[in-house]
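Student: This is a predicted model, with the sequence first.
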Amino acid sequence: MWRGRTVSVVLPTYNEKGSIRQFIEDVLATGVVDEVVVVNNNAAAGTSEEVAKTAAREVIEPQQGYGFASRRGLAEATGDYIVLAEPDGTFVARDVLKLLAYAEDFDVVYGTRTARELIWEGANMGWFLKWGNWAVAKLMEILFNSTNLTDVGCTMRLISRPALQRIRSHFQVGGSHFGPEMMLLSFSYGLRVIQIPVNYRQRVGRSSVTGSNRVAFALGLRMIGLILAFRLQTWRGRRAGRRTTLRTGNDPV
């Protein structure tokens, strides 16, 4: 519990058998986490056995994809604050406290992995991934006039329950670009948002996405397409709203 409010941590898992147990234990050791929800997304054999050795609760999400797993976990979590993270060894559990420190002032707290001082030796954050994430983040920042953004791919974040209830019904992405969709929705619905630096370490095992620059590049293009489509959609919606106002004579809502 954090200042009288309950805290849930949601961990989507696919290929994190070698790291998930330790991360769960580290998260619970912070002393502020009331619930850990593990979303088994067709995970590697033996993952459930590792989770069973902890106090975490496991749920099964058969639809393959990071977005589907994350959305299931967000729906299952019961906390007033919900932290989303990947249990692959790249994140440091104590950064949950860092996210919570901003929770009273912001509806959503996004992490960024691009702070040089917090990128650990061996972390998969070379020139291509770091500046590619930065460039796409800046595109989002400019198009949506958002808070300062330096990373669109960081999967460690916190959202309050009221904020989640405002945007959850609008989730559509089931794949790896769910993270940017969540960011876009938080901006579009006027949520108070900030992005803060978090630690980023070497992954335990190989990532199916960032382990290949080719796959990461393709994901980046998909993120850009999502951002541009989202911006176009919101512009069209605003123009339609203005036309309705002119026809009816009502003030815009």
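Tutor: Okay, I see it.
Student: Only C-alpha atoms from now on, for both contacts and neighbour counts.
Tutor: Fine.
Student: give me the element the residue nearest in space to the middle of the chain is part of.
Tutor: Per C-alpha atoms, centre = their mean, the C-alpha nearest to the average position across the chain is that of residue 155, at 3.9 Å. Secondary structure from DSSP states H and E places residue 155 outside every helix and strand.
Student: for the one 10 residues further on, same thing?
Tutor: Using DSSP H and E, residue 165 falls within helix 161-167.
Student: still on that earlier bit, wait, the residue nearest to the centre of the chain touches residue 88, no?
Tutor: No - Residue 155 lies out of contact with residue 88 (C-alpha atoms under 8 Å); the separation is 11.0 Å.
Student: for residue 73, helix, strand, or coil?
Tutor: For residue 73, the assignment made with DSSP: H, G, I helix; E, B strand; the rest coil gives helix.
Student: Number of residues surrounding it?
Tutor: 27 (other C-alpha atoms under 10 Å).
Student: same thing with residue 162?
Tutor: Neighbours of residue 162 under the rule other C-alpha under 10 Å: 11.
Student: How much space separates it from residue 168?
Tutor: Residue 162 sits at a distance of 10 Å from residue 168 (criterion: C-alpha to C-alpha, to the nearest Å).
Student: what does residue 106 give?
Tutor: In terms of C-alpha to C-alpha, residue 106 sits 17 Å off from residue 168.
Student: In contact with residue 43: list those residues for me.
Tutor: By C-alpha atoms under 8 Å, 6 or more residues apart in numbering, the contact list for residue 43 reads 13, 14, 15, 16, 17.
Student: hmm, 7 Å instead?
Tutor: Listed by C-alpha atoms under 7 Å, 6 or more residues apart in numbering, the contact partners of residue 43 are 13, 14, 15.
Student: What is the burial count for the first one?
Tutor: Residues within reach of residue 13, counting by other C-alpha under 10 Å, total 27.
Student: Please enumerate the helices of the stretch 151-253 of the chain.
Tutor: Counting by DSSP state H, counting those that start in this stretch, the stretch 151-253 of the chain has helices at residues 161-167, 178-188, 213-248.
Student: Comparison target, given below:
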Amino acid sequence: MALYSLTVFMLSCPLTILAAYLWLFASWAQYSWFLVLYHTLVAFTLSSILALFFVLFILYRFFVPQREFHYLNLANAKVHVCLTAYNDEICIGDAAREFKSNPLVNKVIVVENNSKDNTYQAAVKSGADAVITETVKGYGACCMRALAEGAEGLDDDDIVILCEGDMTFSGNDINKFIAYIENCDLVLGTRTTQELRAMRTQMDWLINPANQVVAKMIQIRFWGTRLTDVGCTYRAIRVGAYRRLASRLKVRGNHFSPHMFIEALKMRMRVIEIPVVFQARAGESKGVGSNKIKAARVAIRMLKLLYAA
């Protein structure tokens, strides 16, 4: 109800503003049909925002059970880092070495997705503990394989960290993830914090705000979880939570990231978001990058996931 109320507001509000402009400056108020249309748009806008307020601050309060603070001691937890890669020969070695140098990390696993260059060989030379080729094409397929390989042999209280091996993220941020996962099941990174973001990244004047709008729509749907980024591929999950979630992970494409945490939220898992360092990637982007048309297509797939949730 909250999501659809928000959708009606997002559609009707700009149309109402346009109609008000035509009324004031184009003398359209003389037409009876225009007045009916204008009043209808105003009614939709006001009713949708009132419905949104009612659902979130009244119905949600009385009908959605609250959860108590949660803490799990992870002092002895093992940490496996899983790096996904596709044609990342020039950077996967440096990425693997950076993550492996973090003293909290027990193992670094690289999963490459049928790379056409020497990504596999570069990962092996880097000293990664395991290098695996996922033959099924797609970022999501690579992530699912990485999570499965990372969780192999671990206890439920251990941790798997998923990240891309393109040097956009920092191995030092693992310390942040470990600190916060003591209180939840899944920790998501966010690239929207300006103080932690390099100047020349794909989070530009359009991708960044559009990304945040979709994130807020998901937040409205799953009220109580703060979200600002739907496309960050850096995250940590407790192995026990992953094993409960694994059978629900199906998306093989670039919209896997929101698919994963939407499914976790549907299961009422504890999910939080933390700011992480975001740098310009090494080499050419194989995901959305700065391609606005491709970004729009991925955004549409993300919205389909949301409205189906």
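Tutor: Received it, and whenever you're ready, just let me know what you need. Keep in mind that what you see is a predicted model, and the values were worked out from it rather than measured.
Student: Strands of structure 2, start to end?
Tutor: For structure 2, strands defined by DSSP state E occupy the ranges 79-85, 107-112, 130-133, 159-164, 186-190, 235-238, 271-275.
Student: In a markdown table, list the ones you listed along with distance to residue 202 of structure 2.
Tutor: Formatted as a markdown table, the strands of structure 2 follow (distance: least, C-alpha to C-alpha, whole Å):
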| stretch | distance to residue 202 of structure 2 |
| --- | --- |
| strand 79-85 | 18 |
| strand 107-112 | 22 |
| strand 130-133 | 27 |
| strand 159-164 | 15 |
| strand 186-190 | 13 |
| strand 235-238 | 19 |
| strand 271-275 | 16 |
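Student: and residue 20 of structure 2, which of those strands is closest to it?
Tutor: Proximity to residue 20 of structure 2 (C-alpha to C-alpha) singles out strand 186-190 among these, at 37.6 Å.
Student: The closest one vs structure 1, average distance?
Tutor: In the superposition against structure 1, strand 186-190 of structure 2 averages 0.3 Å from its aligned positions (mean C-alpha distance after the TM-score superposition for structure 1).
Student: In structure 1, what range does that strand match?
Tutor: Mapping strand 186-190 of structure 2 onto structure 1 (TM-score structural alignment) gives residues 108-112.
Student: In the matching stretch, which residues are buried?
Tutor: Buried residues in stretch 108-112 of structure 1, defined by neighbour count with 16 or more other C-alpha atoms under 10 Å: 108, 109, 110, 111, 112.
Student: start to end distance for stretch 102-111 of structure 1?
Tutor: End-to-end distance for stretch 102-111 of structure 1: 11 Å, by C-alpha to C-alpha.
Student: what sits against residue 209 of structure 1?
Tutor: 215, 216.
Student: redo that, cut-off 8 Å
Tutor: 215, 216, 219.
Student: Grab the nearest non-local neighbour of the residue mapped onto the first one from structure 2.
Tutor: Meaning residue 215 of structure 1. Aligned counterpart of residue 215 of structure 1 in structure 2: residue 294 (TM-score structural alignment). Nearest non-adjacent residue to residue 294 of structure 2, counting by C-alpha to C-alpha, 6 or more residues apart in numbering: residue 288, 5.8 Å away.
Student: burial count for the counterpart of residue 245 of structure 2 in structure 1?
Tutor: Aligned by TM-score structural alignment, residue 245 of structure 2 pairs with residue 167 of structure 1. When counting by other C-alpha under 10 Å, one arrives at 15 neighbours for residue 167 of structure 1.
Student: In contact with the counterpart of residue 73 of structure 1 in structure 2, which residues?
Tutor: For residue 73 of structure 1, the aligned position in structure 2 is occupied by residue 146, per TM-score structural alignment. By C-alpha under 8 Å, 6+ apart, the contact list for residue 146 of structure 2 reads 82, 83, 84, 109, 110, 111, 162.
Student: Can you show me which of the residues you listed carry over to structure 1?
Tutor: Retained in structure 1 (both residues aligned by TM-score structural alignment, their matches' C-alpha atoms under 8 Å) from these: 82, 83, 84, 109, 110, 111.
Student: contacting residues around the residue nearest to residue 72 of structure 1 when sequence neighbours are not counted?
Tutor: Here the nearest residue to residue 72 of structure 1 in space, its sequence neighbours aside, is residue 61; by C-alpha to C-alpha, 6+ apart that works out to 6.8 Å. The contact partners of residue 61 of structure 1, taken as C-alpha under 8 Å, 6+ apart, are 39, 40, 41, 42, 68, 69, 72.
Student: wouldn't the first one be in contact with residue 72 here?
Tutor: This points to residue 39 of structure 1. Yes - Residue 39 of structure 1 lies in contact with residue 72 (C-alpha under 8 Å); the separation is 7.3 Å.
Student: more neighbours, those two?
Tutor: residue 39 (28 against 22).
Student: Show me what the more buried one aligns to in structure 2.
Tutor: Per TM-score structural alignment, the equivalent position to residue 39 of structure 1 in structure 2 is residue 111.
Student: Name the residues of stretch 36-47 of structure 2 that are buried.
Tutor: Across stretch 36-47 of structure 2, burial judged by 16+ other C-alpha under 10 Å covers 38, 41, 42, 44, 45.
Student: That should have said stretch 112-128 of structure 2, apologies.
Tutor: Buried positions in stretch 112-128 of structure 2, judged by neighbour count with 16+ other C-alpha under 10 Å: 112, 113, 114, 115, 119, 120, 122, 123, 124, 126, 128.
Student: want to throw those residues into JSON lines with distance to residue 179 of structure 2?
Tutor: Converted to JSON lines, the buried residues of stretch 112-128 of structure 2 look like this (distance: C-alpha to C-alpha, whole Å):
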{"residue": "112", "distance to residue 179 of structure 2": "28"}
{"residue": "113", "distance to residue 179 of structure 2": "31"}
{"residue": "114", "distance to residue 179 of structure 2": "34"}
{"residue": "115", "distance to residue 179 of structure 2": "34"}
{"residue": "119", "distance to residue 179 of structure 2": "32"}
{"residue": "120", "distance to residue 179 of structure 2": "32"}
{"residue": "122", "distance to residue 179 of structure 2": "31"}
{"residue": "123", "distance to residue 179 of structure 2": "28"}
{"residue": "124", "distance to residue 179 of structure 2": "30"}
{"residue": "126", "distance to residue 179 of structure 2": "27"}
{"residue": "128", "distance to residue 179 of structure 2": "24"}
